[in-house]
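K.L.:
sequence-free structure coming up:
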């Protein structure tokens, strides 16, 4: 067996794990850590015969590592060494080393939190910092701390800040191994290029074949679509017969993956077109030339879809260096970077942990299944962001996976067991229960991939049923399917059917009319009701609209699967129509019936209705036959608040009563305020009891406003009101003159001057403290003087006024001595 640089470090690693609960191993690419460390530790005493579980981020790397280790033991895979990945297990009762992918480890921990049959968990390539790796480490640490103190945890990586990881594991030892890397020449593009990465990659392959006489070529591309298109460009370029093109990605059959990573049996130069799957953990034999497109696909949460979706981004410095190192694993090599040196200097040092950008609903589901409601209960390298975690928990509640206390429901247990994104899992589980399993699986495939439908001209319609029909072989004029995405969707469709134990369903038998109902099980928060043509109101209360007039524009209800999430009115990009009966079927438990009794500004009346609501959506509304009288009166009061007290049947005496009350409040703050603002604020106390039996403005005229206003007073205050704020004053002539309280701070008595002859002082109110403001009138009723000191007026100003008025009203009585004169309401006093 060949030796590896890691071999010299194995004794120290064994010592560290013998004395500690774990270790951190930093090993450069080519050190051999993935395949040498598990075999070296397999027979350690502290394992006590238990197995080793090693985590690999990718299925291909997991299978390859297991097969390599089994071959080195001269055993078939599945004996001492095996693997377990999604939908593929090669392990048996005697397996001592089990290589698994991250989701599998989570399932293992959920089924047995103590992992009783495991003595060591290895996290390989931990620098990739996937969400499942972070979660798996957090769960493993708690299992170690609470249930299995003898369980060892080993974290291995090529590019990682080891200090924080060691501290997280309890300050365990850190070991470092140099890799075995030969010199690699790096060649950059001379200038920025606008061409697609497939075209540039194909050109670089032709250049490398011309410049480098030997060695296989490994080309890094972001995804399967780019791989297929690059292969097409190369085949059309008439490559030498001594070359062969081999794609490499996780969805390939095992046989084709083997052809990519092993030497060609006919001795031809391989051109391996790979995703970032070959970046680490996997040695592609024979490679001496790397062509790096500088792009990779990462999982990013999309608010538009509510799902994590693969997004193409620029690689980090660490990833670029890992890729470059693949050219120097076996001999000196060369790396062609399809970007300039200036662009190279702008690369980010590391990729962001997936935890920071991901949809955390799946994480929240796993923690609930673990029995944890708050992520802070676990130890993390990066704690899940609070807002994203709360959003994820809210989604789970709407899906019916969590109850109000945050505990897992029976449906939530099924979702956790499925291992799918909660939205997709919920849709498939409900669909299968209702006989729409195949339809749900096809929709899950469509939602997991970028839009498969293309329109020849203009915008593409948002109806997801068009995609289903196209994938099922239906003819759609003016549209075409993206072949790469179509193949990916159908592969996912078959995988989902297999996972849930469904029999094969012909695509021609798919029923697209179930799309709306099924989407409602995935997106209960995206049910929408039409407001006007093409404009809809989402259950959350937010607006959404279709970009242009299309058949969905006139549907009364939609379920929206994809929004652009821009502005106040999001654009609907993918949706399906749904019938009201289907909404009731999918979200009936969340509907709320409410009786509303409220003022209608349009009708100018109280309207009592029974409404069925789903969030902010009113799904059904009908009149309420016998509304509560108190609620009706309160609603009528709301109408008065909106329009003001002018709706009440005011008369002049009633306004005077209001003003008298306000006068008393001004004299004594213990009296209730009675201006319009105060009365509006206290409507419930003084007016509502008098509104029973009334529902509109016409009936409001019947209210006894005098009794209502007086009801705010005690019996003693009512007595005081008549005494201290009289409605009228009897003047010396015998006339009863109304007091004007329109200015409560200065009440006015407007009276003809002759009627006050003989009155020595100004009349007073309010326990004789407040002098009235006298508006002294001419015989024609016009004001000639305003005073609050009548005595002073008689003794001084009167004579000037008399002189003027006597000339204009010569028949009237103008005595020389007003103090002794007889008052009169006539032209002259009776003798």
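P.N.:
Nice, thanks for sending it over. Everything quoted here is computed from the prediction, not taken from an experiment. Residues are numbered from 1 along each chain as shown.
K.L.:
CA only for contacts and neighbour counts going forward, please
P.N.:
Noted.
K.L.:
report the buried residues of stretch 414-423.
P.N.:
Of the residues in stretch 414-423, 414-416, 418-419, 421-423 count as buried by neighbour count, 16 or more other CA atoms under 10 Å.
K.L.:
go on, stretch 90-98?
P.N.:
Counting neighbours by 16+ other CA under 10 Å, stretch 90-98 gives 90-91, 95-98 as buried.
K.L.:
in the stretch 551-700 of the chain, which spans are helices?
P.N.:
Listed in chain order, the helices found in the stretch 551-700 of the chain under DSSP state H, counting those that start in this stretch are 580-587, 629-643, 652-667, 676-681, 683-686, 697-700.
K.L.:
err, the stretch 401-550 of the chain, not the other one
P.N.:
For the stretch 401-550 of the chain, helices defined by DSSP H, counting those that start in this stretch occupy the ranges 410-418, 422-433, 437-448, 464-471, 483-499, 515-522.
K.L.:
quick one: which of those is nearest residue 389?
P.N.:
Nearest of the helices of the stretch 401-550 of the chain to residue 389, taken as CA to CA: helix 422-433 at 13.8 Å.
K.L.:
chain center to the closest one: distance?
P.N.:
A distance of 21 Å separates the centroid of the chain from that of helix 422-433, by CA atoms, centre = their mean, to the nearest Å.
K.L.:
so which bits of it are buried?
P.N.:
Taking 16+ other CA under 10 Å as the basis for neighbour counts, the residues of helix 422-433 that come out buried are 422-432.
K.L.:
closest one of those to residue 239?
P.N.:
When the buried residues of helix 422-433 are compared against residue 239 (criterion: CA to CA), the nearest one is residue 424, at 43.3 Å.
K.L.:
against residue 161, how distant is the closest one?
P.N.:
Residue 424 sits 35 Å away from residue 161 when distances are taken as CA to CA, to the nearest Å.
K.L.:
try it against this one:
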């Protein structure tokens, strides 16, 4: 530990901590920033209070804490401890707590003064997890308000593309050298006809033969690929020589510890890992790295409200981190399963999770903190606006925040549970229902369902969630379920309550509880295996699934895949629609659906009961009133588009001119007249003219030019006529038509002889738009197209004149067109008029 590069920075670090409350430290792999620095801080006089160090991954937090405690000759939980989700090893004596970022945000929310803590260290901040960004934002707000004595250290392997200085402009910045040995890089791209996982197995076997010393670390995108590769390698590697060790986040702690421990019995470790091994985690004895170049990236789709897991290429930054794992102890070797020319095409760095991820939990954090928009927090990157809007909408639907985005009492209680807001709402509502009627153990059943849904080690055996309830008798699902029960009522109830809930679980109770958590995923059957969700999107079940053919479902888990139009259902429950008249009636809304029946050529209206976009039942309305006919017309136009109104060219030109007025920012408040804007605002511009419309022919006969032109106040009408006119006055007296094209081009068509004497092409929109001139022959045939008339006269005109002079000898073809008087007559008539 005393020889690590970070040691050389200790005097500068001590000086910075004495003079500044913010410090940015760049320290590459092997510098010792995650181990030697926090170990030393415990003995520095500049830090007398407790220290929190944040690690982005649970596995790294546990590993780092154990390592530092061992260096001090102590057991974990004494001076050094850790806190991660589901496990805590701290005591009254603990001064250094290694935690995950989610733990920090909850600590700050519970105690906005963070009493007793003097220093917060953010390790591996470049990984940009949601909780990293949020934790740093809350820590900075805490420092600027309640705790100006609080110190913050932000540490990263690289500062490239990381806007830390924007958030911490007064921070002291220090840079340490890393300690790593040279790593040779070899590129072994997958063949065109070869499956990459099979290729990877071959490369690993060959690499172990060619490099007989040290252990091997292989990077794969996920647990599924790890398990398949482990199976392939188990038939090709002698278990007496090689220990194949999977490593991923949902593995039990004992198996994780086994994977990162030194090789024993003379065997070499072959560690098959996700990107959990990219940074802080130290794995003993690694000298070989084989990198698939893939990661599993979660991207939230705001249209469906679900996170899509996609196989993506890693970034250049990530590939450098992975390769560096081979050079921690001695010179190493890294094999990349892509071509060297592909390396430069990789993204420089990974996109931050705040741009891609589901923001529901983060938004609830923000509401609990007191903000109504995440942009009110000092964040490293702005969040996805679409994803944030969906999150606020869901929290409002679940009554966790009100219409003004202020957290409710229900929302505060949900936050305390520490699970996804959907599940928290389900648990709290189940508690309320059970208090009103204790005959059914709804709360314990809700805890079981939450444990099953949240479990990351769940095996797949059909979509029916009732087939997984038994998992909550033991293992991760049971641990989660018991923790929820303890948090919600503080009674520490355990196995007995869960066992009773599992044995007495009724399908109706299961589906109603799931509908509380997933009201937007109530689904009605359509087609053979398809369903429409209340959110408006489609999902499918496997045709051989036990739930296939059920008229109604509640979907707790579905995934979208690249190239698939519908998501695949993985967890669901059969739903009895009778619940819409009873326990789920609060989710039901009534609508009047109006439209046009093509078959009967008439307007119709239906009184519908819906849950979201799904129709529960409907009744026809015999006699439509004027308001319903208007709604029917709006529905018809939105369904078929504005084209069904038969808008003429005059209307099209008006809309194009207004679009150009907006584009070139002519003075005034110009309304949008594009399709999207007009369809969204039919009641404003069209509604007042529909009072007597009863037939399509009447609708299509309306004067749409006047309707739209009247949207412009008088001053804008005059501005439009002046700066974007419909015609251009030629010197000959002709009013030449100007056609405004969708591309934004203004096209003036006129006979060439009438353009004589014009030195330059006309300009519109206060000189911002140059008119393109279509110069025509005397017979109105196209001769030339130019937006630079001066250049045309000086060059291309000579060829036009040579060709046209013989064809049209009676017309003017002057040698100096720019200085010739224009005419719309023949030479003879022009001379006689002269």
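P.N.:
All right, it came through fine. Being a predicted model, the structure only gives us computed values, none of them experimental.
K.L.:
mind putting the helices of the stretch 551-700 of structure 1 in a markdown table, mean neighbour count included?
P.N.:
Shown next, in a markdown table, are those (neighbours: other CA atoms under 10 Å):
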| stretch | mean neighbour count |
| --- | --- |
| helix 580-587 | 16 |
| helix 629-643 | 20 |
| helix 652-667 | 19 |
| helix 676-681 | 15 |
| helix 683-686 | 16 |
| helix 697-700 | 15 |
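K.L.:
in JSON lines: the ones you listed, plus distance to residue 193 of structure 1.
P.N.:
Listed next are the helices of the stretch 551-700 of structure 1 as JSON lines, based on distance: least, CA to CA, whole Å:
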{"stretch": "helix 580-587", "distance to residue 193 of structure 1": "51"}
{"stretch": "helix 629-643", "distance to residue 193 of structure 1": "65"}
{"stretch": "helix 652-667", "distance to residue 193 of structure 1": "82"}
{"stretch": "helix 676-681", "distance to residue 193 of structure 1": "70"}
{"stretch": "helix 683-686", "distance to residue 193 of structure 1": "74"}
{"stretch": "helix 697-700", "distance to residue 193 of structure 1": "74"}
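K.L.:
mind telling me what element the spatially most central residue of structure 1 is part of?
P.N.:
Centroid-nearest residue in structure 1, with CA atoms, centre = their mean: residue 391, separated by 5.4 Å. Under DSSP states H and E, the secondary-structure element containing residue 391 of structure 1 is helix 386-399.
K.L.:
OK, contacts around residue 323 of structure 2?
P.N.:
Under the criterion of CA atoms under 8 Å, 6 or more residues apart in numbering, the contact partners of residue 323 of structure 2 comprise 183, 185, 289, 291, 333-334.
K.L.:
buried subset of those?
P.N.:
Of all the contacts of residue 323 of structure 2 considered here, the ones buried according to neighbour count by 16+ other CA under 10 Å are 183, 289, 291, 333-334.
K.L.:
for the contacts of residue 323 of structure 2, which two are the farthest from each other?
P.N.:
Of all pairs drawn from the contacts of residue 323 of structure 2, the greatest distance, 13.3 Å, lies between 183 and 291 (CA to CA).
K.L.:
residue contacts, residue 485 of structure 1?
P.N.:
Going by CA under 8 Å, 6+ apart, residue 485 of structure 1 touches 225, 449-452.
K.L.:
just give me the closest of those to residue 268 of structure 1.
P.N.:
Nearest to residue 268 of structure 1 among the contacts of residue 485 of structure 1, counting by CA to CA, is residue 225 at 24.8 Å.
K.L.:
count of neighbours near the closest residue to residue 618 of structure 2 other than its chain neighbours?
P.N.:
In space, not counting the residues next to it along the chain, residue 618 of structure 2 is nearest to residue 608; the distance is 4.2 Å by CA to CA, 6 or more residues apart in numbering. If you count neighbours by other CA atoms under 10 Å, residue 608 of structure 2 ends up with 18.
K.L.:
gap between residue 608 of structure 2 and residue 371 of structure 2?
P.N.:
For residue 608 of structure 2, the distance to residue 371 of structure 2 equals 37 Å [CA to CA].
K.L.:
the helix or strand that residue 319 of structure 1 is a member of against structure 2, how far on average?
P.N.:
Counting by DSSP H and E, the element that carries residue 319 of structure 1 is helix 317-325. Compared with structure 2 after the fit, helix 317-325 of structure 1 shows a mean deviation of 1.0 Å (mean CA distance after the TM-score superposition for structure 1).
K.L.:
wait, what's in contact with the residue nearest to the centre of structure 1?
P.N.:
Contacts of residue 391 of structure 1 by CA under 8 Å, 6+ apart are 360-361.
K.L.:
before we move on, what about residue 374 of structure 2?
P.N.:
By CA under 8 Å, 6+ apart, the contact set of residue 374 of structure 2 is 363, 366, 382-383, 388.
K.L.:
what is the burial count for the residue lying closest to residue 525 of structure 1 once chain neighbours are set aside?
P.N.:
In space, not counting the residues next to it along the chain, residue 525 of structure 1 is nearest to residue 539; the distance is 6.0 Å by CA to CA, 6+ apart. Counted with other CA under 10 Å, the burial measure for residue 539 of structure 1 works out to 20 neighbours.
K.L.:
residue 539 of structure 1 contacts residue 520, correct?
P.N.:
No: under the criterion of CA atoms under 8 Å, residue 539 of structure 1 lies out of contact with residue 520, with a separation of 11.5 Å.
K.L.:
give the residues shared as contacts by those two.
P.N.:
Shared contacts of residue 539 of structure 1 and residue 520, defined by CA under 8 Å, 6+ apart, comprise 526-527.
K.L.:
quick one: the helices in the stretch 51-200 of structure 2, in order.
P.N.:
Shown for the stretch 51-200 of structure 2, the helices assigned by DSSP H, counting those that start in this stretch span residues 58-71, 101-110, 130-144, 164-167, 196-210.
K.L.:
quick one: residues contacting residue 425 of structure 1.
P.N.:
Neighbour list for residue 425 of structure 1: 415, 418-419, 522 [criterion: CA under 8 Å, 6+ apart].
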